[in-house]
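> Show me how the following folds:
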Amino acid sequence: MRAVTAAEMRELDRQAIEEYGIPGLVLMENAGRSVVQEALEMLGQARGRQVTVFIGKGNNGGDGLVAARHLHNLGAEVKVLSLAPLEEISGDAAVNLAIWQRMGQRVYYAGREEDLNAVRLFLVKTDLIIDAIYGTGFQGKVRESVSKIFDVINASGKPVLAVDIPSGLHADTGQVGGNCVQATRTVTFALPKLGLLVEPGAGLCGELKVADISIPAVLLDNEQLKRHLLDAAMVASWLPVRRSTDHKGDFGHVLVVAGAAGYSGAAVLCALAAARAGAGLVTLAVPASLQPVVSTMAPEIMTLALPQTDRQTISTEAWPVIKKMLERCQVLALGPGLTTHPETVDMVRELLPQIGVPVVLDADGLNALVGRTAIFRQLKAPLVITPHPGEMARLLGVAPAEVQEKRLALAEETAARWRLTLVLKGARTLVACPDGTLYINPTGNPGMASGGSGDVLTGVIAGLLAQGLTAGEAAAAGVYAHGLAGDLAAGEKGPQGMLAGDILHYLPRAWQVIKQAGLLAG
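The predicted model follows:
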């Protein structure tokens, strides 16, 4: 499913109204009715229930007024509270205000600080709060009097249904403008807004529902809308079909260059994950003294001994061995457990510009390029990098907090500038491609915050690349399947104490779920 900025959504609305002739009032009516549908699910029934609708002066408030009308007609006791003076309500919202008033219904003004106690009283017996105050056009910070209303709503303990977006949330970034309504459920219209899909917005919107308000499908599936929320059917469409005549040579050969003394586990997890992703062959290249160890840890994986330093890390002398091996492989995974030994760092820096196959670079492979990011632009083949926020901060020379605050913008800008596919890990992992395509991943859970989880992801992406997926497809499919495997593991084991090996164990089941979704979608 595509995801949009506030400006892109406004353009879709404009095209629906001006080019297809769908009146704005029709779109507003459809939006309001979709709010009613969600409200009825939350209430069970309308008759005898009490609903408080908070509105602002814009179209979001108009959607709330439509919902108020229909809920009233269905037998609910509805109170409408406006945080804007009624004379400021204009356009299609004013039409619906007039309808509400002609029905003999009142709108209470609650935009002053002295109205707080009255608002608290309204909410005492309320069964559902509908938040239709600010829409996707909100920018900046909420004013203090409105912020206090938000506090009252959030402290009420009542379920909250947000209209299009929780008020106070920035639609493009998911950041909060000083204060924000905490929704139990959000019904957004036509397509999800970016701010609802990334943290902290994803956590503030509660359960997210996307409602059809009759915008023509041809507009919603416009190729110029390059941001996507990943789902299983999309991932399934990228996976290769396995025919009865296929053999291991048809699914690619991955070379994993990883490991050092004390870090053999990272190397093995990465190699096994590439195999679990479907690669036909996987060779794990490690410092020579580690080869006997990793051979016993992963019998399904071929191993290769590399020249090593006195600290049992990969030395610069390993380059000719790696180069020769790459003549037989389709993908290189580089980085897990390498360490930042100076000679190993030099090996990474010398190796990368000379590689002619797609590369997945992670962990110490990324650390080796801090201050040397110009190397990214020297690569001849597709590159996928998979930093967590701390690694991303080191690469960019900024504070980790800045990475978290500007995840979307930094991911897109960096992928374009460095001409690579960027996987920015974390809650709602982002996959940014150099052509501007962005994927947002909804799978995964806090139980995956465990050592080795990133090594598994690197292997999964490499295994998919080996099977012929593009860099963007492999990265997006990899993060989705990796997160889904983590969700399946957490569902059976619980998130506490989950290990990276659990993600590895549940990967085959994750692929089954994904392929089943593809069959249903087809």
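
> make it CA atoms for all contacts and neighbour counts henceforth
Will do.

> State the distance from residue 393 to residue 414.
According to C-alpha to C-alpha, to the nearest Å, residue 393 stands 12 Å off from residue 414.

> which residues in the stretch 51-200 of the chain form helices?
Here the stretch 51-200 of the chain has its helices, by DSSP state H, counting those that start in this stretch, at 59-73, 91-102, 116-124, 144-155.

> just checking, what packs against the first one?
Right, the one you point to is helix 59-73. Applying 3 or more C-alpha pairs under 8 Å, 6 or more residues apart in numbering; DSSP states H and E, we find helix 59-73 packed against helix 24-43, strand 50-55, strand 77-82, helix 91-102, strand 128-132, strand 160-163.

> now the longest one, how far from the chain's geometric center?
Put plainly, it is helix 24-43. Centre-to-centre, helix 24-43 and its host chain are 26 Å apart (C-alpha atoms, centre = their mean, to the nearest Å).

> what angle sits between it and helix 91-102?
Angle of helix 24-43 versus helix 91-102, following axes from the mean of the first three to the mean of the last three C-alpha atoms, to 10 degrees, is 60 degrees.

> another one to check against the first:
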Amino acid sequence: MIKILSSQQIREVENMANEGGITFLRLMENAGSACAKVIRNKFDDTGLRRVLIVCGKGKNGGDGYVIARKLSENGYKVTVLLTMGEPVADTAREMLERIKNSGVQIENYCDNDEKYDLLIQDSDIIVDCVFGTGFSGVPDERLQRLFKKMSESNGYVVSIDLPSGMCADSSELLAPCVKADMTISVIALKYSLVYYPSAEFAGEIQVASIGIPEDILRSFSGGYTLNINDIKSKMPKRSELSNKGDFGKALIIAGSYEMPGAALLSSQSASECGAGIVKLAFPDKAYPVMMNTCPEKVLIPLPSNKFGRISALCEARIKSELKNCSAVLIGCGLGNDYDTKQVVTSVLENSEVPIVLDADGINSMCESIDIIKNAKAKVIITPHPGEAARLLGCTVKEVQADRIGACRDLVELTGATVVLKGSRTVISSNGEDFYINTTGNSGLATAGSGDVLAGIIVSLICQKINPDLSAVMGTFIHGYAGDIATEKYSKMGMTAQKIITELPKTLSAFEKG
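Predicted structure coming up:
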């Protein structure tokens, strides 16, 4: 699990470390040394030795001077290029003094001198240390031209902390920034390295630890990304003495005459992801479709209204089924009318087991949000940006402009755990800590993909995984299956059914021996 911090939080972390006895100069030395180590690990065995370190006048440039010294001491031919003259920060000035007599060549960049164009083109490795987390706004045109030359060079571009020209807290790019092959993020990840479109410019990402005490880092709420080992460590081991009852009963209330596929996909993914028994409740007008395509499911046909959707007349039957399940998923493909709202309300008011509320389950509650907030059981909502905008009474553009903020607002509004779907899905249960999913790709932007995700989440809950954790794990697994499917079928050729097809292979990567 890797922490994500804002630029303000990074400053506070450094201040706390300094107050605790780790001086700013020591932090800079540690940062430069850690970054140099990453660079050496990648290039020591390659024979590439010509390094150009492009420095600004702030602390990021100071990190660059330390990197220059460390690489020079280990046999690299290093040139430092000062883009804005000598540094203004005391710590950076000290680090520059330390390399002046060390064999490192120091040059002052001139925009119109072909000498520097050749220097950029002839370098094997270009280390970008112009701007770091303190940057905001737009670089001047001179620097924009320099960033373009660096990005288009033949050298391998390593950005320190952030590609220069990128703001730490926003995915929006106000002007051209450096396009890195690798970014070494100091202390923690930054939000712009995770979110698109800015993340496209970061390349491979590594996080460099610089000796900040863990208790300081733990004192900050913020974002997290997970990796396969994090998920694997949470996956329960299955006893060979188990029976289907040990893995729970999922009740899925989904589908309509118009959208039977949503019920099929959500129930199938729940089965493929390990739920012991999947009960599928659907409007009886969709029975011909269900009858021949759901051999593993317990089918519960319910009365339909005139639109082919579940009728409110089924409330008594649903209340009965709620007493005999481990978790319930409601909403996929239900349609949105009076009956839908009545059925969803009944589930929220009567269920004593966790509820996953998806799609039309969410839409039906947009004007009755207190029903979600006052639900008897734990609720997980899985809105896409459009559904989130309807709940919040804002535009999709506003949701996408601040996905963390939108997720926080949804948690506060509904009291539910929120899975805000989209590129880099955001999950939060408390509005303070956010898990940002890094699996998945644009191939998942296909009809039915969200139904598959909802089925995975309810399946994990049935297997006695904490509901909040199930939301995080389910999102990761869904994206991972999408990544495997993309390798096999391509992004353009992706369908929701193909995601399900790859679930068994995906789960094998997470199962404990």
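
> Got a TM-score for the two of them?
After superposition, the two chains reach a TM-score (TM-score structural alignment, normalised by the length of structure 2) of 0.92; 512 aligned residues with a C-alpha RMSD of 2.5 Å.

> rewinding a little: quick check: which of the helices and strands packed on helix 59-73 of structure 1 is nearest to residue 330 of structure 1?
For residue 330 of structure 1, the closest of those is strand 160-163, at 48.3 Å, according to C-alpha to C-alpha.

> Structure 2: matching residues for that closest one?
Strand 160-163 of structure 1 corresponds to residues 157-160 in structure 2, going by TM-score structural alignment.

> That stretch against structure 1, how far on average?
Once fitted to structure 1, stretch 157-160 of structure 2 is off its aligned match by 0.6 Å on average (mean C-alpha distance after the TM-score superposition for structure 1).

> what sits up against that stretch?
Contact with stretch 157-160 of structure 2 is made by 35, 60, 125-129, 132, 150-151, 178-186, 202, as judged by C-alpha atoms under 8 Å, 6 or more residues apart in numbering.

> if we can go back for a sec, most neighbours per residue, which of the helices of the stretch 51-200 of structure 1?
helix 59-73 (a mean of 26; mean count of other C-alpha atoms under 10 Å).

> In a helix, residue 210 of structure 1, correct?
No. Per DSSP: H, G, I helix; E, B strand; the rest coil, residue 210 of structure 1 lies outside any helix segment and is strand.

> what sits against it?
187-192.

> out of those, which ones does structure 2 keep as well?
Compared against structure 2 with both residues aligned by TM-score structural alignment, their matches' C-alpha atoms under 8 Å, the contacts of residue 210 of structure 1 retain 187-192.

> what about the spatially closest residue to residue 164 of structure 2 that is not a sequence neighbour, how many neighbours?
Nearest residue to residue 164 of structure 2 in three dimensions, chain neighbours excluded: residue 131, at 4.8 Å (C-alpha to C-alpha, 6 or more residues apart in numbering). The number of residues packed near residue 131 of structure 2 is 26, by other C-alpha atoms under 10 Å.

> What lines up with residue 131 of structure 2 in structure 1?
Aligned partner of residue 131 of structure 2 by TM-score structural alignment: residue 134.

> So its match versus residue 142 of structure 1, what's the distance?
Distance of residue 134 of structure 1 to residue 142 of structure 1, given as C-alpha to C-alpha: 10 Å.

> how about the helices of the stretch 51-200 of structure 1 in CSV, adding distance to residue 346 of structure 1?
Below are those laid out as CSV (distance: least, C-alpha to C-alpha, whole Å):
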stretch, distance to residue 346 of structure 1
helix 59-73, 57
helix 91-102, 64
helix 116-124, 64
helix 144-155, 54
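
> which stretch among those helices comes nearest residue 520 of structure 1?
The minimum distance between residue 520 of structure 1 and the helices of the stretch 51-200 of structure 1 falls on helix 59-73, with 33.5 Å, by C-alpha to C-alpha.

> After superposing, tell me the mean distance of the closest one to structure 2.
Mean for helix 59-73 of structure 1 is 1.7 Å (mean C-alpha distance after the TM-score superposition for structure 1).

> angle of that helix against helix 24-43?
Here helix 59-73 of structure 1 runs at an angle of 60 degrees relative to helix 24-43 (the same axes, to 10 degrees).

> which other residues reach helix 59-73 of structure 1?
With C-alpha under 8 Å, 6+ apart, helix 59-73 of structure 1 has contacts from 28-29, 31-33, 35-36, 46, 53-55, 77-80, 92-94, 96-97, 100, 130-135, 163-164.

> swap the cut-off to 6 Å and go again
Applying C-alpha atoms under 6 Å, 6 or more residues apart in numbering, the external contacts of helix 59-73 of structure 1 come out as 28, 32-33, 36, 55, 78, 93, 132-133, 135.

> distance between that helix and the chain's centre?
Using C-alpha atoms, centre = their mean, the offset of helix 59-73 of structure 1 from its chain centre is 31 Å.

> With stretch 65-79 of structure 2 instead?
Stretch 65-79 of structure 2 sits 35 Å away from the centroid of its parent chain (C-alpha atoms, centre = their mean).
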